[in-house]
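Engineer: I'd like to go over a predicted model; first the sequence, then the structure.
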Amino acid sequence: MRQLLTHLSLLAAALSLPVSAMAQGDGEARLPAVMKIVVPFGPGASNDAIARAIAPGLARRLGNTVIVENKAGASGVIGADFVAKSPRDGSVLLLTSSTFVTAAATQTRLPYDPLSAFAPVAMVGNGPLLVAVSTTTAIRSPADLQAAARSRPGKLTYGSSGIGSIAHLASEMISDAARIQMLHVPYKGAANALMDMAGGQIDMMVSNYSSLAPQIKGGKVRAIAVTSQQPSPAFADLPPMASVAPGFVADIWVAILAPAGTPTAVVQRLNREITEIAATPEVRALLEPDGATPTPYGPAEVAQRIKDDLVRWKQIATDKKIVAE
């Protein structure tokens, strides 16, 4: 009888395991039956779309349930803080972008350490921004922009989605590298800045192609350069801004992070699955409009990219005394 009870107890325990845990034998990391991908921005934006494309593929591969939850606010800080304080078992992940490091570089009181509070998992994609100008200007190239700014120091205007945004920091980096002076005009959101650039109220802005596309197609805005250090195959007709701003680069990325302390085996399993999902047609279709491509980094490479970007953005924020509002 005692032996029978023992067998029944073992059977009950096996049946109570999550499907994913039962299916991941032979040394595979066990993942929770229900997982959550937190997007620290509102629904409908590009990061949200990417998360919702990744979630079903990840669920199929792991044999579990993966949901997407938006936790917007404070330039992504609210959602990131939620994940940093979540269980360290792979059940809660953060899908974030370069805003993760620009927020850390410009906000004085973060509720977490951007380097030590997270376990980088995978890089979904990486690509350039564009430097664009109003078609009311005569600027058609990086050299034209440099010449126009030098002809009237501090008068050529550039817009951004707000103080401390990547557009703000990247434009200040251009100013330093190209040895020019431009006037920053911050807006509450990129859409307002783009509208004013289309109307000729401001001269220049750094932004992604998806945001610029309607105004470019409408003939109101002209793209003149990419922010990658080398030419981008996606925008073959545009030279790098680095052609007149030596050393300038401002690629943007989308990555997935877990709370620090998540087991290495779990991180490695998620890295493998997410890297393969990022290369699927469904996810590529979301990355390609902005010239981004899947980036098969290992966790250590993701961690190094975050660290390098943080140092770079922190330096420009410190030099220019930029503190996010």
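Structural biologist: Noted; the coordinates are in hand.
Engineer: Every contact and neighbour count from this point should use C-alpha atoms.
Structural biologist: OK.
Engineer: Return the residues in contact with the nearest residue to Leu238 once chain neighbours are set aside.
Structural biologist: Leaving out its chain neighbours, the residue that sits closest to Leu238 by Cα to Cα, 6 or more residues apart in numbering is Ala225, at 4.9 Å. Contacts of Ala225 were listed using Cα atoms under 8 Å, 6 or more residues apart in numbering, and they are Leu130, Val131, Ala132, Ser141, Pro142, Leu238, Pro239, Pro240, Met241.
Engineer: try Ala190
Structural biologist: For Ala190, the set of contacting residues under the criterion of Cα under 8 Å, 6+ apart consists of Ser160, Ser161, Gly162.
Engineer: Which ones among these lie within strands?
Structural biologist: With strands defined by DSSP state E, the entries of those inside them are Ser160.
Engineer: quick one: which of the contacts of Ala190 is most hemmed in?
Structural biologist: Ser160 (28 neighbours; other Cα atoms under 10 Å).
Engineer: which residues touch that residue?
Structural biologist: Residues touching Ser160, when contacts are defined by Cα under 8 Å, 6+ apart, comprise Ala167, His168, His184, Val185, Pro186, Tyr187, Gly189, Ala190, Ala193, Met205, Val206.
Engineer: Strands of this structure, residue ranges please.
Structural biologist: The residue ranges that make up the strands of the chain, judged by DSSP E, are 34-39, 65-70, 92-97, 118-127, 130-134, 157-160, 183-186, 204-207, 221-226, 252-259, 293-294.
Engineer: Looking at the contacts of Ala190, which is nearest Pro43?
Structural biologist: Ser161 (18.0 Å; Cα to Cα).
Engineer: If I follow the layout properly, the closest one ends up in contact with Ala193?
Structural biologist: Yes. Between Ser161 and Ala193 there is a contact at 6.6 Å, judged by Cα atoms under 8 Å.
Engineer: and for those two, which residues touch both?
Structural biologist: Listed contacts common to Ser161 and Ala193 are Pro186, Tyr187; contacts here mean Cα under 8 Å, 6+ apart.
Engineer: and the contacts of Ala190 as a markdown table, adding distance to Gly298?
Structural biologist: Output for the contacts of Ala190, formatted as a markdown table (distance: Cα to Cα, whole Å):
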| residue | distance to Gly298 |
| --- | --- |
| Ser160 | 32 |
| Ser161 | 32 |
| Gly162 | 32 |
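Engineer: from the contacts of Ala190, which is closest to Arg52?
Structural biologist: Proximity to Arg52 was ranked across the contacts of Ala190 by Cα to Cα; first place goes to Ser161, at 24.9 Å.
Engineer: Check which residues of stretch 316-325 are buried.
Structural biologist: Of the residues in stretch 316-325, those buried under the neighbour-count criterion (16 or more other Cα atoms under 10 Å) are Ile316, Ala317, Ile322, Ala324.
Engineer: for comparison:
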Amino acid sequence: MDATIPRRQALALAAVAGLASPRALGQGWPSRPIRLVLGFPAGGTADVIGRLVGERLAAALGQSVVVENRAGASGNIAAEHVARSAPDGYTLLLGTQGTHAANAALFARLPYDPVADFVPIAPVASVPNILVVTTGLPVADVAGFVAYAKANPNRIRFGSSGNGTSIHLAGELFKVIAGIEMEHVPYRGSAPALTDLVAGRIEAMFELVPGVRGQIASGGVRALAVASRARMPAVPGVPTFGEVGYPEFVTGAWFGVFAPAGTPEPVVARLARELAAMTGPGGSLVSRLEEVGAEPMSATPEAFRAFIAAETTRWAEVVRRSGARLD
């Protein structure tokens, strides 16, 4: 046997290994378009925020960022897809409190590991839930809503963007806190649920502010209260739940960027720097996020990881109290 063959193979393997090392993979990145995958359809809050992030990230990186909607299973379909993608910095996930906190408590089994399969890069925004009702519902405020629900058990149908989403869990949690019964109607995204709310086919939603502010402004729906600690400039005149007697009802969604585990550290560091600059003081995303009713978030990857751990505990308690469970 020719002894030079194993040597050539060894040299070739060494060269490939060198090219495939994390530092080598990070050099020259990005050299082609990046995909930002999100787990909800077009038209909803996740889509609005994802497109804002993609637009600013493309400008910062000098490379196009394509937003890809892979809706379904409370974001699990998108999360699994990204978890199984090559860890080369060209496939990213716009994750949520669902994909990386609540779903672990909601689902008996996840098709991905929220911790082991991802690298948290940076949070970008948080968004409170807001209780909106169809204009035909004979209530003017939260007190009237609760009184109507108690007098008419399960007559109020509240829509959501899907089982296990923050919109669903907010409604389930409010049922517990207010001592009322309502029927949950899940949709494939917020947009179709909101269409039915405006048409009067359902009575209420605990929607996220960016997804419904236009309908509030136009009079298509009536806003009763927002689940934030302070009033939101994007929905002026709408009180907080704390102001109307439910101070513990503070809930909403958050969004952050994740990469598959094993993504080169230089790529993660570059993305973290760019995203933190966008959402930090004076950042290019701050005013746009505030305009649509979102609150900018900025943190290092390490701080984001700690935040996710705390959120996992918090949402597990929300799921426990609400009694929600998905197979």
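Structural biologist: Ah, there it is. As the structure is a prediction and not an experimental result, all values here were calculated from the model.
Engineer: hmm, back to that, would you turn the strands of structure 1 into JSON lines with distance to Ala21 of structure 1?
Structural biologist: Supplementary listing: the strands of structure 1 in JSON lines, determined by distance: least, Cα to Cα, whole Å:
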{"stretch": "strand 34-39", "distance to Ala21 of structure 1": "11"}
{"stretch": "strand 65-70", "distance to Ala21 of structure 1": "12"}
{"stretch": "strand 92-97", "distance to Ala21 of structure 1": "16"}
{"stretch": "strand 118-127", "distance to Ala21 of structure 1": "20"}
{"stretch": "strand 130-134", "distance to Ala21 of structure 1": "44"}
{"stretch": "strand 157-160", "distance to Ala21 of structure 1": "47"}
{"stretch": "strand 183-186", "distance to Ala21 of structure 1": "50"}
{"stretch": "strand 204-207", "distance to Ala21 of structure 1": "43"}
{"stretch": "strand 221-226", "distance to Ala21 of structure 1": "45"}
{"stretch": "strand 252-259", "distance to Ala21 of structure 1": "19"}
{"stretch": "strand 293-294", "distance to Ala21 of structure 1": "28"}
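Engineer: which other residues reach stretch 253-267 of structure 2?
Structural biologist: The list of residues contacting stretch 253-267 of structure 2 from outside it, by Cα under 8 Å, 6+ apart, reads 22-23, 25-27, 29, 46, 82-89, 91-97, 116-129, 166, 208, 268.
Engineer: how about a cut-off of 6 Å?
Structural biologist: The set of residues external to stretch 253-267 of structure 2 that reach it, using Cα atoms under 6 Å, 6 or more residues apart in numbering, is 22, 26, 83, 87-88, 92-97, 117-127.
Engineer: Contact partners for the nearest residue to Ala55 of structure 1 once chain neighbours are set aside?
Structural biologist: Distances taken as Cα to Cα, 6+ apart put Val66 closest to Ala55 of structure 1, at 5.5 Å, once the chain neighbours are dropped. Val66 of structure 1 is in contact with Val34, Met35, Lys36, Ala55, Ala59, counting by Cα under 6 Å, 6+ apart.
Engineer: do Ile163 of structure 1 as well
Structural biologist: Neighbouring residues of Ile163 of structure 1 by Cα under 6 Å, 6+ apart: Ala324.
Engineer: can you give me the helices in the stretch 151-300 of structure 1?
Structural biologist: With helices called from DSSP state H, counting those that start in this stretch, the stretch 151-300 of structure 1 shows them at 166-178, 190-198, 209-217, 264-278, 281-287, 299-320.
Engineer: In a markdown table: these, plus distance to Leu257 of structure 1.
Structural biologist: Output for the helices of the stretch 151-300 of structure 1, formatted as a markdown table (distance: least, Cα to Cα, whole Å):
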| stretch | distance to Leu257 of structure 1 |
| --- | --- |
| helix 166-178 | 20 |
| helix 190-198 | 26 |
| helix 209-217 | 25 |
| helix 264-278 | 9 |
| helix 281-287 | 18 |
| helix 299-320 | 9 |
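Engineer: Could you point out which of those helices sits nearest Gln229 of structure 1?
Structural biologist: helix 166-178 (12.1 Å).
Engineer: so how far does the closest one sit from its counterpart in structure 2?
Structural biologist: In the superposition with structure 2, the aligned residues lie an average of 1.3 Å away from helix 166-178 of structure 1, counting by mean Cα distance after the TM-score superposition for structure 1.
Engineer: matching residues in structure 2 for that helix?
Structural biologist: The counterpart of helix 166-178 of structure 1 in structure 2, counting by TM-score structural alignment, spans residues 166-178.
Engineer: got the contact list for that stretch?
Structural biologist: Residues beyond stretch 166-178 of structure 2 that count as contacts (Cα under 6 Å, 6+ apart) turn out to be Ser160, Phe206, Glu207, Ser322.
Engineer: Relative to Gly293 of structure 2, which of these is nearest.
Structural biologist: Taking Cα to Cα as the measure, Gly293 of structure 2 lies nearest Glu207 of the contacts of stretch 166-178 of structure 2, at 11.8 Å.
Engineer: And that closest one, how close does it get to Arg56 of structure 2?
Structural biologist: Distance check for Glu207 of structure 2 against Arg56 of structure 2: by Cα to Cα, to the nearest Å, it reads 25 Å.
Engineer: these two touch, right, Lys220 of structure 1 and Thr135?
Structural biologist: Yes. Using Cα atoms under 6 Å, Lys220 of structure 1 and Thr135 qualify as a contacting pair, with a distance of 5.5 Å.
Engineer: returning to what we had before: looking at the helices of the stretch 151-300 of structure 1, which one is packed in the most?
Structural biologist: Counting by mean count of other Cα atoms under 10 Å, helix 166-178 has the highest mean neighbour count of the helices of the stretch 151-300 of structure 1, with a mean of 22.
Engineer: Leaving out the residues flanking it, which one is nearest to the most centrally placed residue in structure 2?
Structural biologist: Within structure 2, one residue has its C-alpha closest to the average C-alpha position: by Cα atoms, centre = their mean, that is Thr96, at 3.1 Å. Residue nearest to Thr96 of structure 2 in three dimensions, not counting chain neighbours: Phe255, with 4.6 Å by Cα to Cα, 6+ apart.
Engineer: Could you do Ala24 of structure 2 as well?
Structural biologist: Nearest to Ala24 of structure 2 is Gly18, by Cα to Cα, 6+ apart, at 7.0 Å.
Engineer: Which one's more surrounded, Glu207 and Arg56 of structure 2?
Structural biologist: When Glu207 of structure 2 is set against Arg56 and neighbours are counted by other Cα under 10 Å, the residue ahead is Glu207, at 31 against 18.
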